[in-house]
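**Q** model the following, please.
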Amino acid sequence: MNQQQPNNPLHGLTLENVVVKLQAHYGWEGLYNEIKINCFNNDPSIKSSLKFLRRTPWAREKVESLYIRTFD
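**A** Predicted coordinates:
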């Protein structure tokens, strides 16, 4: 499977895994400071963040970029 996307650092990770790991690393306040997205500031939760990120491509790209910068 890794041979299909050898240069994709997010290959094999779900969006939920990305959000959970970022939240554990930064906390909700830290995530909001890094990326000004209201789902990280107003009553944040994994479930509400995933719902927003799945239907908002620009926000998902920012979260994925932060994950790569943080853990790569």
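**Q** please count neighbours and contacts with C-alpha atoms only from this point.
**A** Will do.
**Q** from residue 51, how far out is residue 57?
**A** 11 Å (Cα to Cα, to the nearest Å).
**Q** overlap of the contact sets of these two?
**A** Common neighbours of residue 57 and residue 51, counting by Cα atoms under 8 Å, 6 or more residues apart in numbering, are absent.
**Q** compare with the first, here's sequence two:
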Amino acid sequence: MSSMQQNNPLHGVTLEGVLVKLVEHYGWDELAKRISINCFKKDPSVKSSLKFLRATPWAREQVEALYVATFAS
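**A** From the prediction side, this is the model:
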């Protein structure tokens, strides 16, 4: 394993794991305030959000950045 991966706070964490932990921490309403995307605002679910995030790199980057800022301090 490279040292870069060891220092990567997202290493070994799935996108689903990232999303679930953020929802548990913030809730859907607060998550939608922090990252303004419709899948968090209208009838949010992990399944629909994962589908959107996997297809939308800019949104995924924002979710991953929030995760790192929240949990990797």
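**Q** and the top helix by length along the first structure, how far out from the chain's middle?
**A** Looking across the first structure with DSSP state H, the single longest helix is helix 15-34. Distance of helix 15-34 of the first structure from the chain centroid (Cα atoms, centre = their mean, to the nearest Å) equals 7 Å.
**Q** what's the mean gap between it and the aligned bit of the second structure?
**A** With mean Cα distance after the TM-score superposition for the first structure, helix 15-34 of the first structure departs from the second structure by a mean of 0.3 Å once superposed.
**Q** ok, so what distance separates the residue lying closest to residue 45 of the first structure once chain neighbours are set aside from residue 19 of the first structure?
**A** Once flanking residues are discounted, residue 45 of the first structure sits nearest to residue 39: 7.8 Å by Cα to Cα, 6 or more residues apart in numbering. Between residue 39 of the first structure and residue 19 of the first structure the distance is 12 Å, computed by Cα to Cα.
**Q** joint contacts of the two?
**A** Joint contacts of residue 39 of the first structure and residue 19 (Cα under 8 Å, 6+ apart) are residue 49.
**Q** now do the end-to-end distance for stretch 49-60 of the second structure.
**A** 10 Å.
**Q** so it matches what in the first structure?
**A** Aligned using TM-score structural alignment, stretch 49-60 of the second structure spans residues 49-60 in the first structure.
**Q** cool, thanks, talk later.
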